[in-house]
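K.L.:
can you look at this prediction? I've put the sequence above it.
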Amino acid sequence: MILSARHAARPVTLLMAGLLLAAIPIGMAAAEPIETDAQRAYIVDYQTGAVLLDKKGDERLPPASMSKLMTIYLLFDALKRGDVKLTDTFHVSKKAWSTQGSKMFVELDSNIGVEDLIRGIIIQSGNDACVVVAEGLAGTEEAFAERMTAKAKEIGLTGSHFVDASGLPDPEQYMTAHDLATLAKRLIEDFPDYYHYFSEKEFTWHGIKQGNRNPLLYRQGSGVDGLKTGHTEEAGFGLVASAVRDNRRIIAVMQGTASMQHRADSGGALIDWAFRETANYTIASKGAVLAEAPVWMGGAKTVPLTVDKDLIATLPRSARQKVTAKAVFNGPLPAPIAAGSQVGKLVISVPGQPDFEAPLVAGTDVPRQSLPGRMFAKLQYLVFGGS
């Protein structure tokens, strides 16, 4: 790997120091392709945000019960703020009790604990439980849906709109696969104390035991620990899933498969593909010396160049050996130089992808030379030039 300095008297090349990898991974080049029967699919790496698969990821879709993730987000948010406690209860109205579709089987005029309602929504996909929560938090389901839409915009969902809390069909209720992946990430990131509910496999309420409808929770070795399925006749069968293998997490969204079995098989195949074909690599570690840049009129002749945070990126496993790195700066760098100040950029290149840039910072302070030293350096420059 070659590092170049610009605006010197002649091009300066420096050998990259401190990087032991034969190549530095960055970006997201094309992985071995995969076919899926899902109408829409979106897979993203949780840590780096690299998009591994995007099949109509920004196309609006009827989210069905996957929209319950926004209902749960608002409930978790209320718990985190302290507005609600797990031991609080919400009242079951006639509207909630009579809501059709998948049910928790709430009883009319009863009071149900918040923690039970969480399980009723996540595990049993209860439309009735969603209405209980909506009315408990906002007074009416309509007011709650307005909160859902407002919160969606606040957390970066750009293609979502809600009119109910459960995902029952409505032409004005829509999300995108991209938004569902973003929402899943925010649920994991914002509510680590509550995320464990998504991995529970069964829940009994009103004498009726129901299993979690996420089929990948039951698949040995899948690493899946959440999140939610969805189905309506219009939407087909959908899934938002997150899986962890070898300390790496990915989020996969798919929608529009033809059956429950297709959903399970396709979802499992997409997650297997993501882990098999791609991996996360360390580009450079915080503080590691990547190069030495010449210094003009400094107390040291060179300054080490480094990065101020670990640089980690997702790349197809097959592309590792095709990556190059270059340090770019205007040198020699004039003293004084403060440690941590940006003095250039690290440019990472992988074939077929746009270059990625990260700031290069000074690894140490370099003070100015003393007055006699500066005078001597200027005289030397006048006599011998920049060489």
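P.N.:
Sure thing, it's come through.

K.L.:
okay, CA-based contacts and neighbour counts for the rest of this
P.N.:
Noted.

K.L.:
is the closest residue to residue 187 other than its chain neighbours within a helix or a strand, and which one?
P.N.:
Once flanking residues are discounted, residue 187 sits nearest to residue 73: 6.5 Å by CA to CA, 6 or more residues apart in numbering. Using DSSP states H and E, residue 73 maps to helix 68-81.

K.L.:
can you name the next helix or strand after that helix?
P.N.:
Following helix 68-81 toward the C-terminus (DSSP H and E): strand 89-91.

K.L.:
included below, for side-by-side comparison, is a second structure:
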Amino acid sequence: MRSYNRHNLGVAIFLLFCIQLLLVSTAQANPRYAAIVIDVESGDVLHAENADATRYPASLTKMMTLYMLFEALENGSMHMNQPLPVSSHAASMPASKLWLSAGSTIAVEDAIKALVVRSANDVAVVVAEALGNTESNFGRMMTQRANELGMTSTVFRNASGLPDNAQVTTARDMATLSIRVMQDFPQYYHYFSTQSFTYRGTTHTSHNRLVRNYPGADGLKTGFIRASGFNVATSAIRDNRRIVSVVMGGFTAASRDTHMSDLLDRGFARLSMLQRGDWIARADVLGDRMELPESPPPSAQQLAAAPETSSGQMAAGLERQLSFQSEMDIEMGSADDPIRALIAQADSPRASSGSGGSWAVQVGAFNDADQARHLATRAADQLASLLHDVRVSVAQSDGERRVFRARLVDLQESDAHSACNSLRAQGMDCMVVAHN
């Protein structure tokens, strides 16, 4: 009997360990995540998280391929009806593709639509070879032009975004590219809102559901490889103000789109507050739950002189074998969504006394103490259902500059994170800080 009980105890301990391990793995940081939100008119960064961390661009690469093609159209070296030859190398690219045959041709305008709507890898190579003779040479041209645009952390090795360990970028660089595409080629930007096009009797529909579903969204690009996770660059307009946002590393297309919609909503709310004269503290979205890189890709500086590897050598496994159906399955995402679980966990309201802790929520910093107290009091009122009897603090910071910090204080750390998430959902940015 004693041996039996000892065995049961051992099994119970093992099961408890497994459950704890599962919970930790579900809530662990996402090492691929990065995001940035920019007000195009002012250039102000409304939100940034891991914005300068090295990431893989995946099919966001095709925005650079299109930028180069737009330049060729403007300088007269290409024209919209020009037929582009399809090489055997281009035809051999894996899906997503247009299934072009070697020896055939495709018109420039059809190529543009295929890159935007179908994210066609074979068409990307067709464009690369037309502009750079070889795809590897076109990659060098892309990198040089990207650096000239200010994308100093980006290296391109192919035109499609297919896996290559040396092809890297950052969320900030992808936002820069998105803005330059719009500003430098407004006459072609409308292509990025295209939701379908028909080529040789087959109609292709865009994977970019944000353009269809988010009010005011009018374009740009999605991307996915296993190494990058689900990426998207989105531009949207509300009240005559344009925001560009980039999200990289989503677990699924669905969660990526949900997160992008949330970032855009909060970005427009912050713009509205700024226009009313409110000061908004910059802070994380979802705190530090998603953003602790484990093994990031090598930096652009480390890779600039690295020996080239062909996309054909690097694109092994799943990415080389994707059929159209499997692409659509992946793009639709999964109902068991880790990002959605993290968002729900972070945003779940819990009533608390709000007392006895050593943490605070800072909602702003002002030159005027009365203004600081006004915003802190307003934040406390918005949290009345979440935190009871929360204490407002306005303290002058140390240093030469006279600044008053507006804070809600004496919180437990978990309550501080919940409070900050609730404020952000209402358009007021904040950050969680230790408070003595």
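P.N.:
Thanks, I have the structure now. Computed from a predicted structure; not experimentally measured.

K.L.:
didn't the residue nearest to residue 187 of the first structure look like it was pressed against residue 189?
P.N.:
No: counting by CA atoms under 8 Å, residue 73 of the first structure sits too far from residue 189 to count as a contact (11.3 Å).

K.L.:
more neighbours, the two?
P.N.:
residue 73 (20 against 12; other CA atoms under 10 Å).

K.L.:
and the counterpart of the more buried one in the second structure, how close does it get to residue 85 of the second structure?
P.N.:
In the second structure, the residue equivalent to residue 73 of the first structure is residue 67, according to TM-score structural alignment. For residue 67 of the second structure, the distance to residue 85 of the second structure equals 20 Å [CA to CA, to the nearest Å].

K.L.:
repeat for residue 263 of the second structure
P.N.:
41 Å.

K.L.:
what of residue 30 of the second structure?
P.N.:
Note on residue 30 of the second structure: its distance to residue 85 of the second structure, by CA to CA, is 41 Å.

K.L.:
just the terminal-to-terminal distance for stretch 173-181 of the first structure.
P.N.:
17 Å.

K.L.:
that stretch corresponds to what range in the second structure?
P.N.:
Stretch 173-181 of the first structure maps onto residues 167-175 of the second structure, going by TM-score structural alignment.

K.L.:
in the first structure, which residue is most central in space?
P.N.:
residue 46 (3.7 Å; CA atoms, centre = their mean).

K.L.:
against residue 188 of the first structure, how distant is that residue?
P.N.:
10 Å.

K.L.:
ok, residue 126 of the first structure next?
P.N.:
21 Å.

K.L.:
neighbour count: the two, which is higher?
P.N.:
Neighbours per residue (other CA under 10 Å) separate residue 126 of the first structure from residue 188, with residue 126 holding more: 26 against 17.

K.L.:
can you find the partner of the more buried one in the second structure?
P.N.:
Aligned partner of residue 126 of the first structure by TM-score structural alignment: residue 120.

K.L.:
I'd say that match and residue 92 touch.
P.N.:
No: look at residue 120 of the second structure against residue 92 with CA under 8 Å: they stay out of range, at 11.8 Å.

K.L.:
would you check the span in the first structure matched by stretch 79-99 of the second structure?
P.N.:
Residue span in the first structure matched to stretch 79-99 of the second structure, by TM-score structural alignment: 85-105.

K.L.:
which of the residues in that stretch are buried?
P.N.:
Across stretch 85-105 of the first structure, burial judged by 16 or more other CA atoms under 10 Å covers 89-93, 96-99, 102-105.

K.L.:
tell me the one of the residues you listed nearest residue 179 of the first structure?
P.N.:
residue 102 (23.6 Å; CA to CA).

K.L.:
so that closest one: helix, strand or coil?
P.N.:
On the three-state scheme (DSSP: H, G, I helix; E, B strand; the rest coil), residue 102 of the first structure is labelled coil.
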